[in-house]
Structure formats: structure tokens, C-alpha cells
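*Asks:* need coordinates for the following:
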Amino acid sequence: MTGRPDDEWLLRYEGYDPADEPLREALCTVGNGYLATRGAPPEARPGGAHYPGTYVAGVYNRLASRVAGRTVENECLVNLPHWPAVTFRIDDGPWFDIDTVHLLEHHQTLDLRRAVLTRHLRYRDDRNRVTTVTQRRLVHMRHHHLCFQEVVITPENWSGRLRFRSELDGRVRNTLVERYRDLADTHLEPVGTSGPAPDCVLLEMRTNRSAIPLAMAARTALVQGSEPIPATIRLRSAPDRIALDLTAEATPGRPVTLEKTVTVVTGRDHAISSPADEALRGLAGDRHLDDLLADHEQAWRHLWERFRITVEGHPDTRRIVLLHLLHLLQTISPHSADLDVGVPARGLHGEAYRGHVFWDELLVFPILNLRLPDLTRALLRYRHRRLDEARAAARRAGHIGAMYPWQSGSDGREESQQFHLNPRSGRWLPDTSARQHHIGLAIAHNVWQYHQVTGDREFLIHHGAEMLLEIARFWGDLAVLDPDHDRYVIRGVMGPDEFHTGYPGAESGGIDNNAYTNVMAVRALSWAMEAYAALPARERGELSERLRLDPTERARWKDITHRMFIPFHEGVISQFEGYGELAELDWEAYRSRYGDIHRLERILEAEGDTVNRYRASKQADALMLFHLLTADELLPLMARLGYPLDPDTIPRTIDHYLARTSHGSTLSAVVHAWVLARAHRERAVDFFFRALESDIVDIQGGTTAEGVHLGAMAGSVDLLQRCFSGLETRGGHLALNPFWPEALGTLEINLRYREHFLRLRINGDRVEVGSTDGSHQPVRVICRGQTAELRPGATVRFPL
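*Replies:* Okay, here's the model as predicted:
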């Protein structure tokens, strides 16, 4: 990647290296929250350096596979037909293949401001003909079914027949992730193809088990300047693909432009008669390309006005922040609000984790809450619609309440794999990640934080309180009173760490009293009781009757919030009970032997050992408490439980786990930057830059090519927004307690709090908060003990 201070809105790549293409294709994905398409060249076929991929949010399919002698099922986000497919040939020569010509130039640019991908190249073929090729692609942000691919061919020293092939190619499978390649991967079956007009083709397919119909329609034209040029057109079709061959005469110095407009529609869409009809209707009319581009750019301009973040004096930092926001908005946008979808951990950018929804919304929602809270609300509805499935899962496990799945897809059942492949050993191993029941605690946190930021009582009354109460019921039931501790304990779970699946000798039974889980369970019970009390009397009575919630159960919750067991060892909070009895790992020896030890558990398993024997973490676990809870929340909670923390407990705990973490997850750098921000600002900044670099340089060596890490991208932005600024939204006011690193210069950021649209400016000297004009009520702003009332159209300033 290269860039200059004057083009911070451009992500540039110079030259062509097949080894770099998988990463570039993920980072150059273009999308609009409904669908996204990887940055593979239009002429590319799967295999080798390239992987064309298009994904529509929520389009999943389930297939059975034989793994380790057993039949298992996996639900996957489906790779849809390759709509950008365009290639060309000169006279009767070979179809263009970048890997067989002599490249003279190659530049690729992703315009972050407009989400437009451009590729420019010059090449010489085996007959010494020099040709310039410029390709441009976008997925429309306003008209979310609409996509556009442009290919411009300019002969430099030759003339002849130029033949294009513009195709909708349904010969696609889910084969991006190498470790999944033993699994079934063919998710689509053809329905039909047709050519409803000389310049138009239609491809219809459906998923072969979930039976979701989909249609793509494409209109293709050849122009010079703005005028159509004479061309012969020939239709080619097969059951799973359809193409137009367009042939025209080309002369030196005169560009020939192919314009391809595509519509993508599925049976999950609202207000359609059929996907095929809607796809063709979407191509109808006389839409001029310039007007479509203007609409697309305007939609993005409106989004960037809401999501404006400037780090003055740091163009490279700002460019990556913009890239992270771009990919967030290409995965989750206003179009997502009506789709019944969650937040896929790897975006709509690839097939890692099979497109499943984990807990990454924990890091995404703080960005949306303060800009597009209605979108957060819609994404929380994804969880509420699957509440019945979470209740059923709890019942099957012998509990009451709601047990949300660690991995979720179409219908809310547990989608975590039963076996996973260790690429180092080649062995398929039992996967116990479904024990990460703490996902329900993250959902409860998200519901409560949304309520705190927005004050949305309607959501709390009709959706949020029910979720909080059912999640609380599960944890209230899972906690049992242990006579040895004379406290409540929670056994047989997995924490956020993910390395520890059980105790040595009992590898898959889970661990007991994970500190993060126990503390967050206390918080979830408290939120549920607070939400219950906040409901209007009628709604409270109706909900209590519907859930059969009696005073005895609520009294038990209150008791748990005073008597939950929290483990400690050596003066620090234990990751889980028994952690202090595990062996220490020789970290330097393993770094010396392997270099990259991010995935330490794979290394140890390949050696015949197990990470369960060691004080070793993949990512932050106990430290997540200091990330999600402020000192004002955590210290009183611990004191109420009978564990008053002395001033050194938190820094001791941070140092203890910092020395014992492999950072095998991109989320780890975000959390460590957060917890170090107060006491070790320079180290926090180091972790901040590590979080920024997670995907742009692919620090995990190949994982970004399988899909971006959306949680880490959003989390790196939130470090600027809330961590270093000390921004909190609690108690109906806005609080700021900046520990702003001087090395980052000045932060300028646009936010929305309640009805106020705010402009926040922070540097090492002062804080400014300005509000736009309006008729809304003033908001109270607190900064390091100073309080001011912020009225519409006014600005308040606080010296630091």
C-alpha cells in the first residue's frame, strides 16, 4: 500500500504480485450492506491467486459432510454467481490472462470516499501489441440491488476486432478457506437462463437446501465517449451461466468502453413478486450512468457526514480508520435494517467462519449507537427474533431462560462446528466452542448500552426487557450455590480466551468460575432487574405473567448479585478457578522455535501437548472486564460481592495476563490498548497501531484474505471514539475523561447523542463539544468534574 498526505481517501496498490492478490481482494471489497463483492478482477476465475466472491447478507445454506468418520452439518454464507465477469480477446487470440502477458504497468485504487474500485494496467502480448486496460466497479449505496462494472480497452499500437464476453457465472462454490475444503461446498443449483432483450441476460438459481431463489440480470453496452458503437452480439448460455459476446472494431488511441449494469435479487427481499421479475424491473428505465454515480456518491457523502473522524497530522492513520469505517458500512448499512441479519464476524468479504454471527457486535454497536442508533435497534431485533430458539436451546441443556448460540446464522440455532481442523497436525479435533455461553452476556450488554445511549423506552418495553430477563433467567439457573465456597458458582463454561476448553486430563469439559463470565452474569442480572423496574406497570405485569416470572426468582437473582464467587491467585483476578495451578509456559523458547505463536494451541496440539496445561491465553479474557466496565461500575460491584479491590489489583492483573497472551485474535490488541490507556499510554498507543494494522498488513498471515475482521476494525475506531477520549453515556448525560495521546495530534469526530448531532474536538489542551441547531432539549456534558449545559447550536469548552 502506498499513499501521500494529499490522498488519504485513496487506498493504492502499485504493481502486481499474485501472492498479494488474496489480501488485496478482501480489502478492495465493495458493498452496500445488502451485498458485497470481493475485489477480484472481472476476468478472474477461482483458483491460483484469485477468488471471485459475492455475498448477500443473510443468504445461508446448510450441507452435510463426512468429517473424522462422522456426518456433520455446516451452514454457510453462500458465494453467489460472479456478476462482474468480463474478459476480452483481440481478433482470434487468447482471452486476456494477466498471468500470461508482459505487464508494463499495474495500479489498483479503492476510493474510500465513494467506494469505487479502479484497476489500471498496460501490457504487451506475444505479438507486441500494447494495450491499456482500465476497470471500474461499484455496488450502489442508494439502489442496493444495483451493481456496475466498467472495462475500458485502449489499443496503443494496433487495430483489429475486439471481442468482449460479459457473463453471469453460476459455476461457483465455497472454496475460499483451505481448511474447509474437505467439506461440502456446492450450495447453488441452476433454475434457468434467458436473454429477454438483445443487450440483456438473466440467470436464475437457488440454494439447494434452504431453497432461497435468486436472480441476476445484466445489461451490457459498448460505447465510445458517450455514444453507442456498432457491435455484433451473440448469446451464449448453459444451465448455470449465461453470457453475451460483443464484438467491435478497435483502432489505436480510441478507447472502447464496456458498461455492465447488474441487479441482484433474492427470495428474502421484501415487496417483490419474484426475484427474476424484480431483477429485470431493476434494469428497466433510462437511468443514465452519470446519474447513478451521482446518487451513489451522494449516499456515501451523507454517511461520511455522520461517520466523520479526523486524526489531524496522521494521514496514514486516518486512511486506515476510513478503510475500517468503509468496510463496516459496506457490511452493515441502513439497507441492513430491513434484512433480519446480524453482524458477521468477517464481514461480507469472504468465507471464514462461514459467514456466522459471533459477538463482534460488542465492538460494532458503540460505533452505530452514536451515529445510526436505528440500525443498532434493527440488529438487536435479529437477536430478539431468535429468542425462542435460544429458549429451546436452554431447555435442551436442562436450563430455563435463553441460551444464545456462540455462532448464529439463519435461524438462531447453534452453528459452531463440531470438529475443527488443525492445519499444523492435519487432525480433525472436537470443537467445544459452543460452551462460550458468555455470548448471551454480550447481547445483554448491547441491549443495555443501546438503551443508555438512546433512552429508547419503546424498544426496552417491547423487546429489550424480555431479552434481558430471559438471559438473566439462564444465568440465574446456571449459577448454583456451592457449600464449599458458600457462594454461587458457574461451572463447565468457556471464557473469551478460547484456549482453555477444560482442565488437564479433562480436555473438553469446560472450566469453572471464569471471572469474566461470573462478573458479567452479575451485571446481566442487575440490568434485568433494573429494566424490569423501569417498565410501566401494565407492561411489567403482562411480561411477568407471560414469562411466569415470580418474586422468588427475582429474589434469587438479587442474592446472586451479592454472593457470586470470583477466583483470585497471587493477588490478581484469576481467569478461572484453578488457573493459578497451571504450569508456566516458556514463551521465549516457543517464540525462538516458531517465530509466530499467535495460534499457540495449534502448535502445542501438533507437538502432542495441550494448551489447557498452561497459563496461556489466546486473547484478553479477565481483562475484558476492564474494557467493558468502567472503574465506577466494576469497583462497587466487586465490593458488593465481598471482593474490595486495592488500588494495585487492576494494574497487577493487567501485567499478569499481558505477559501470558499470544494475541491469537485480532480483538486482543483492541482490548489491551483499552486497558492500558490510563496507566501505560505509550503501550496503549502501540496496541492501537497493532489493531489498525491487523488487516491492512494481515498480521496473522493469511486470515484477512478469508474475510476482514470486522470487530477489530470497529474496535480500533472505538479506541479513538470512547477509550482515548474517555467518552461515556450513562445516567442521561455525556461524560468525557480524556487521556488523549499527544502523539495522535487532534481528534475531530461527529456523534449523535439522544437528539443532538455533536462535533467533538479533543487534543492535549482542551475539549470542545458543539451541537447543531434544533429544538431539542439541552444535554448535560461533564468533563473531569466540570459540568456544562449544551444547548442546540452552542459549543462548550473544557481546558485540560
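*Asks:* use CA for all of it now, contacts and neighbours both
*Replies:* OK.
*Asks:* got a list of what residue 404 touches?
*Replies:* Counting by CA atoms under 8 Å, 6 or more residues apart in numbering, residue 404 touches 387, 389, 390, 393, 412, 414, 437, 439, 440.
*Asks:* ok but residue 752 is inside a strand, no?
*Replies:* Yes. Judged by DSSP: H, G, I helix; E, B strand; the rest coil, residue 752 forms part of a strand.
*Asks:* wait, residue 333 sits on residue 36?
*Replies:* No. Counting by CA atoms under 8 Å, residue 333 does not reach residue 36; the two are 11.5 Å apart.
*Asks:* among these two, which residue is more densely surrounded?
*Replies:* More crowded of residue 333 and residue 36, by other CA atoms under 10 Å: residue 36, with 26 against 19.
*Asks:* if we can go back for a sec, out of the contacts of residue 404, who's the most crowded?
*Replies:* Taking other CA under 10 Å as the neighbour criterion, residue 440 ranks highest of the contacts of residue 404 with 28 neighbours.
*Asks:* need the nearest residue in space to that one, chain neighbours excluded.
*Replies:* If the residues on either side of it in the chain are set aside, residue 440 comes closest to residue 404, at 5.4 Å by CA to CA, 6 or more residues apart in numbering.
*Asks:* so the nearest residue to residue 139 once chain neighbours are set aside: helix, strand or coil?
*Replies:* Spatial nearest neighbour of residue 139, excluding adjacent residues (CA to CA, 6+ apart): residue 147 at 4.4 Å. Under three-state DSSP, residue 147 falls in the strand class.
*Asks:* one more sequence to fold, the one below, so I can look at both together:
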Amino acid sequence: MNQDYIKPDNWSIIEEGFDAERVKSSESLFSIGNGAMGQRANFEEYYSGKTFQGSYIAGIYYPDKTKVGWWKNGYPEYFAKVLNAPNWIGINIEINGENLDLAKCVSVSNFKRELNMKEGIYYRSFNAKMQNGLEIAVKVTRFLSLDLDEVGVINYEITILNSDAKIVFKPYVDAGVHNEDANWEEKFWEPISVENLSHEAFVTARTFKTHFTATTFMQNTILVNGSAQNINPVISEKTADKIAFSYEVSVGKGQTASIQKLGGYTISMNHENTVEAAKKAIEKAKHIGYNQLLEDQKTAWAKIWEMSDITIDGDVKAQQGIRFNIFQLNQTYLGKDSRLNIGPKGFTGEKYGGSTYWDTEAYCIPFYMATKDQQVARNLLAYRYNQLDKAIENAGKLGFTNGAALYPMVTMNGEECHNEWEITFEEIHRNGAIAFAIFNYHRFTGDYSYIPEKGLEVLIGIARFWHQRATYSTYRNQYVILGVTGPNEYENNVNNNFYTNYLAKWCIDYTIEQINKVQNEYSGDYSRIMSKVNLDDVEISHWKAVADNMYFPYSEEHDVYLQQDGFLDKELVKVHDLDKSQRPINQKWSWDRILRSPYIKQADTLQGFYFFEDHFSKEQLEKHFDFYEPFTVHESSLSPCVHSIQAATLGRMEQAYTFYLRTSRLDLDDYNKEVEEGLHITSMAGTWMSIVEGFGGMRVKNNALHFEPRIPKEWDGYSFKINFRNQILKVAVQQNETNFSLEGETAIPVFVNGKEVLVEPNSLVTV
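*Replies:* Next up, the predicted model:
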């Protein structure tokens, strides 16, 4: 059974009723972020029940020393942990001498959480009867400002329902945090200083080893019935890494006391003096004031939604799902800082570590290209160019030479830090996704300048890697690629994974093509790059020999490319014949059993058909889809979206719709029973693709947008916007027609089911 406590709503994620068993899941689902920082939806007040405390700052990490049973040459020395950052949201509450703790109250009623995605604001409210007989109503509003991205805001209101009371607010800042997933129980933060000034406090701490400094700050205002009180704080606790204030307020029955707390982080990546920067951030926020900060938040989110929203009519769960995905993507990364990237859990949990995987290039770039301006996608490409030297170093550690580059599976600074052998050193297809993203960026934006400026050097490093990684087989008289893991991580150390071999060939061919183009059209860049990378025609001819003679495993009997050499040796029992009690197999089976099974974690051969759709006929896609999908358990978050797109392409709308719901509600309905660890941020971009590329059928061919619109029978209509080459095209699909409108200066041709249609600015075209 999937969880189903989230109430369907077009614009909000809503939970009603307090259930201690759901707290950790909700902490993930109601997470908030603003691109620079984020946090799980932990309670502000003390909670003695099960909770997973988590606050995170973009770009700050800790190199947690690798822990393995048997050290192998080439292992990364550390795993980059996404750091649990100091906690600034804490506000302990004492009423008539008793601590407020939802786990200990006599009763909790009218409990409600709401994440308003339209406005980027998180609300929580409840009534509670405490052990001392007091009855209270609590309302909390929290948001992380998009405009002042170092600042978060909390408004915590308590109304006493049945008598007069003495309320003590105890706001604190605490750097004494630890990561649940630390390998060696190490502390990651070293306290530097604790300062306070009137209603403000500053705790400065530095990460061990990486030496990032962060000042975590707070500023508090106490109000009774909405008017500010002149109450000075008492310092109730002060240690090397924590400070707590105490404000005592007397209120009558029916009166409301509240604390407005500003908090957040200033970090050494952006400031020389983080304490002074924190004081300025507080000053700025105080000057704007709580009410205006709230209004500014709504305006900033309205601007994001204006471009990135997808509307779905007639299916609330589908609508809620896609908005949740788009909302979380924007909370995680806004494209303002090219040092940052899109971590698979964003700001919602610690699992996976690192700030970038191949997910960014394969799944996220299309979303950011189409819903922001192209500079955001260019920043994501520049991120990899800036780490090219490290990619060459990573390859060197494994014995590759001559500038061959192997991009890391997981990284923070370009250095490989993932330490599961079968993934770190065998899942090399990630290199191909990075080259594909360069191709995809040029195809979509028409901006070629990135390739001569930066991209070609990346492509050359990647082509060199593939040339060296391939082995000439005298037995086959072809080049093979041995000992790899494809996207399907349920097969390790296999030979000739179709997707990997196909990518390798394509990467080399594409790189040679770009070298020729740059030579002919950008001779200055060509000379600069060739002298820098020391490349000549002889080396290129060696690459070409590999690409031209690459081996692809193929079954004549099934008329399909084989996922890898040994796939047909397996006992080919389809998923629908697998006992339901055995699922998910990654939680029920031994790894040994999984590796011998035919079960596919995510699209593998079909991932190749997704990337290179125009290399294959629709008949070939159908054959491969029908062969592989029945063996696919979709236990990777990245799987349902690719299958949804391909099912739609094949006109199988029911299947496409089922996969769409699964990808869009993966976390909301907790399909994989792991949402309490955090959300699947990067797969959320795949959800966006399943509507735009799947149902909308959007492709870019020969510098023009093509659509093959389809619509699930469950929907009355849907719409999305595409920023295509600085012109914004809106596409609205109904059951019997599709409408196009353009916000831009000049008319653009679009192709609908192969027929050209001219869309003029500010006029509606109906097909």
C-alpha cells in the first residue's frame, strides 16, 4: 500500500490530523528551500518523538573518510556529505512551567500542515491540551525568502484558550548538530564564536577539513495581540556552539502571544566577515518588516510560476503532483550561482551526498533550459567545464593517460567521492550524459558559442576516455567495453552494456564533428584548444577506429539489442509473474539474487532509445519497449518518467498516464517506502519531461519546435510554457484541439504532427 494521507489540492500539500508515525515522512514532504539553503519541516518547538533534524546550506560539504571493508586501489578517500547545518529554527516553548511537546500532550486536535506552493510558504496549526490542563491554539508560518536568500522567517503564535498563563519563548541557534549518516561518528562543525547583541545572536562555526565558515543568526520580536512588546531577553543557555534566549510573557485567556524570528546563514563562500554580513542581513530584513517580506515572497514565487507552471484540468492528483515537482526543483536550484548544482535530495535529506550526479545532465537541464533563460543551463554546463582538470585527475587515478577525463559519479568539487566500486568505477555512462547535455543545449538554444569557448575541451577529454576504455577483441574483431554497470544498477560488472557502448560511439563521433566545425568556423579557438590539449589527426583516427567498429550485443531471435552480453542467460520471469510480497526487491532480496535476476531497476537500453530517439524507428522502439519494460521494476526514481515518455510516443496513453502518476507522486504517495529520508529532486525534472516531451510530444528538430500532442482520457486539458530561444511559447492541449500563443517579438514556425504552423506574437493559433 502506498501512503495516502496527503489531501488532494491544486496548489497546496496538506496534512490533517497528528500521527507520530508520519512525522518523518512529512518532514521531507513539507521541506522548504530557496536555492541557497533549505530545511526539513521539523517542528520549531521541542519534540521528543521520532524526528530527522535537517537544515542544509548550498555548496557546503564535509569529506567524510571512506569506510569500506576491503580497500581497493583507486577508491576515493572520502565521501562528500551534504552537511547537516546549524539549526536556527528552534523555539522551545514553556507554558505555566511545562514544556510544549506534541509527543507528551494529553491531546492534539485540528492539527494541520500546509505547504502553499503558489506562495512558497509553510503553515502549521494545531490545538493541544497540555498535561497541566492548559488548552492552547498554535499557528506557525515559516518561509525562506527568495529575495534575501540568506534569511528565513518564522511567525509562531500561541493563543491560550482556557485561562491566564505565563508563556516563555526560548529561541535558540545551535551549531552542535551531527549527521545521521556520518561514517565515523565524527563531528563536522567546529565552534568558533558565540555573540549576542540585544535581540540578536550569532553562532559562528567552521567545518573541519574543508574550512567553510558559517554564521548562523537569529533576531527575535515578541508580540501580544499583534503589537510589539518591549521585553528584553534573558540568556538562558550559552555554550561554545549554542545560544538560547528566554522571553517571558503574561497573557490573559483568549489572548495571543507570538514570536517573530528571523534566522539564516551567512557563509565564507560569499563574505569575508560572516558576522558583519549576518548583522547586515538582519538589518535589511528588519527594515523591510515581516508583512512586507511575506508579500515579497508571494510576488517572487508568482514570477517563477508565471514561467514554469504546468496546468492540468480535471485531475487534482495529477495537478498536485506536477506542481509539487516543479516547486521542489525551484526550491533546490534557481541558477543564480554557477558554483552550485542540483543534488538528488536537494535540501530535504542527507542520503546520497554530493551535489551533482549524471541526473543533472540527463534529466534536469531540459527543465531549466525551457523554464528559465538559457544562462541557467549554460551555468550547469560551465560547472562541468570548471571541473575538467579534476575529471582528468580522476581518470589518472585509474590509470588513464593523455588528458582522458572521467567525470565523477558523485562530487562537490569535481573530485570523485562515491565509494561503491561497482558504481564509482563501472557506471561510466555518466561521462556520456555530460557530452549529451552539451549537444542538447546547442540543439535547444541554438547557442553554439559554448562549444568553442569551453565545451570542446570537455568533449575531447571524454572522447579520449572512451577510446582508452574500449578493448579490441580479436575474438569478435570489434571493440568492446568490459566490466561496466549501466543505468540499470541491478547488473554490475557486465560486458558490453548496450547503452554504454552506444554512448561511447556517439560521443566520439560527435566530438570529431565538433572539432571539424570549430576548425572551419572558429579558427582562433581551434588553435588555442589544439595547442592546449595537444591533439593531432593521428589520435583522432585512432578514436574513429573505435567508434566505427564498436560492438553492440544483439539477439536475432528477439530482434532487439541486448542490455548486455549475458542478458539472455538469465531466467526471464516477467515482473507480473513475480509474487507481490517480494517487492520492492531491493528491500526483500539479497544483492546476489538481484544481480542474477533479469529485473531492471530503471530504463537502460531504453535510456539509449530516449536520448537517441531519432537514430531508431518507431517499430524498433516498440519492439525494445515490449521486450524490456516487462522486466523493469522501476525501483529507481529515474525510471517511470522515461517509460512514460516512450509509452506516450507509442500512443499507449493508459500506460503513459500510469507511469506519469508514479513519477509525479513518487514522494507524495511514497512508492518506494523511503520518503522519510528525503525527496527525489532530480527525478522531478523527469516528471516535467513526461508531460512536455511525453504528452506534449515536444522535440527540437532542425532548429524548430515539433509537437505531437496527446492527452490522457482522465484530463480535460493541460498547458505549459517553453522559453525557446528567448521567446515564450504557451501550449494548451484539450481533448480535441491544441492552442499555441507566443509572447515574443517575431513569429516562429512550429510543427504539429509534422505540419508547419506559424505562430504570431500575441495571437492564438488553434490546431
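*Asks:* and the TM-score between them?
*Replies:* The TM-score (TM-score structural alignment, normalised by the length of the second structure) is 0.93; 748 aligned residues with a CA RMSD of 2.2 Å.
*Asks:* thinking again about what came up before, could you find the counterpart of the residue nearest to residue 440 of the first structure in the second structure?
*Replies:* Aligned against the second structure by TM-score structural alignment, residue 404 of the first structure finds its counterpart in residue 406.
*Asks:* which helix or strand contains that match?
*Replies:* Using DSSP states H and E, residue 406 of the second structure falls within no helix or strand.
*Asks:* same deal with residue 126 of the second structure?
*Replies:* Per DSSP H and E, residue 126 of the second structure falls inside strand 121-129.
*Asks:* longest helix of the first structure?
*Replies:* helix 515-534 (DSSP state H).
*Asks:* mean distance between that one and the second structure after superposition?
*Replies:* Compared with the second structure after fitting, helix 515-534 of the first structure deviates on average by 1.9 Å (mean CA distance after the TM-score superposition for the first structure).
*Asks:* hmm, back to that, tally up the residues packed near the residue nearest to residue 139 of the first structure, please.
*Replies:* A total of 25 residues lie near residue 147 of the first structure under the criterion other CA under 10 Å.
*Asks:* separation between it and residue 82 of the first structure?
*Replies:* 12 Å (CA to CA, to the nearest Å).
*Asks:* go on, residue 167 of the first structure?
*Replies:* For residue 167 of the first structure, the distance to residue 82 of the first structure - CA to CA - is 8 Å.
*Asks:* also residue 491 of the first structure?
*Replies:* Taken as CA to CA, the span from residue 491 of the first structure to residue 82 of the first structure is 48 Å.
*Asks:* which of these two has more neighbours?
*Replies:* The residue with more neighbours, out of residue 491 of the first structure and residue 82, is residue 82; 26 against 17, by other CA under 10 Å.
*Asks:* for that one, which residues are in contact?
*Replies:* So residue 82 of the first structure contacts 52, 53, 54, 168, 169, 170, 172 (CA under 8 Å, 6+ apart).
*Asks:* next one: residue 780 of the first structure
*Replies:* If you count contacts by CA under 8 Å, 6+ apart, residue 780 of the first structure has them with 732, 733, 734, 787, 788, 789, 790.
*Asks:* so which of the contacts of residue 404 of the first structure sit within helices?
*Replies:* Among these, the members falling in helices (DSSP H) are 387, 389, 390, 393, 439, 440.
*Asks:* which single one of these is nearest to residue 356 of the first structure?
*Replies:* residue 439 (13.3 Å; CA to CA).
*Asks:* residue in the second structure paired with the closest one?
*Replies:* Aligning on TM-score structural alignment places residue 439 of the first structure opposite residue 430 in the second structure.
*Asks:* go on, residue 379 of the first structure?
*Replies:* In the second structure, residue 379 of the first structure lines up with residue 380, judged by TM-score structural alignment.
*Asks:* and that match, what element?
*Replies:* Using DSSP H and E, residue 380 of the second structure falls within helix 374-386.
*Asks:* other SSEs contacting that helix?
*Replies:* helix 365-371, helix 430-445, helix 456-469 (3 or more CA pairs under 8 Å, 6 or more residues apart in numbering; DSSP states H and E).
*Asks:* how big is the offset of the shortest one relative to the first structure?
*Replies:* Its match in the first structure and helix 365-371 of the second structure itself, once the structures are fitted together, sit a mean 1.0 Å apart by mean CA distance after the TM-score superposition for the first structure.
*Asks:* distance between that helix and the chain's centre?
*Replies:* 13 Å (CA atoms, centre = their mean, to the nearest Å).
*Asks:* now do the longest one
*Replies:* If you compare the mean C-alpha spot of helix 430-445 of the second structure with that of the full chain, they lie 18 Å apart, counting by CA atoms, centre = their mean.
*Asks:* neighbouring contacts of that helix?
*Replies:* 357-358, 361-362, 365, 369, 374, 377-378, 381, 384, 406-409, 447-448, 451, 455, 458-459, 462, 500, 503-504, 507, 700-701, 703, 724-725.
*Asks:* OK, contacts around the residue nearest in space to the middle of the first structure?
*Replies:* Taking CA atoms, centre = their mean, the centroid of the first structure lies closest to residue 710, which sits 2.8 Å from it. Residue 710 of the first structure makes contact with 324, 327, 328, 344, 345, 346, 347, 360, 364, according to CA under 8 Å, 6+ apart.
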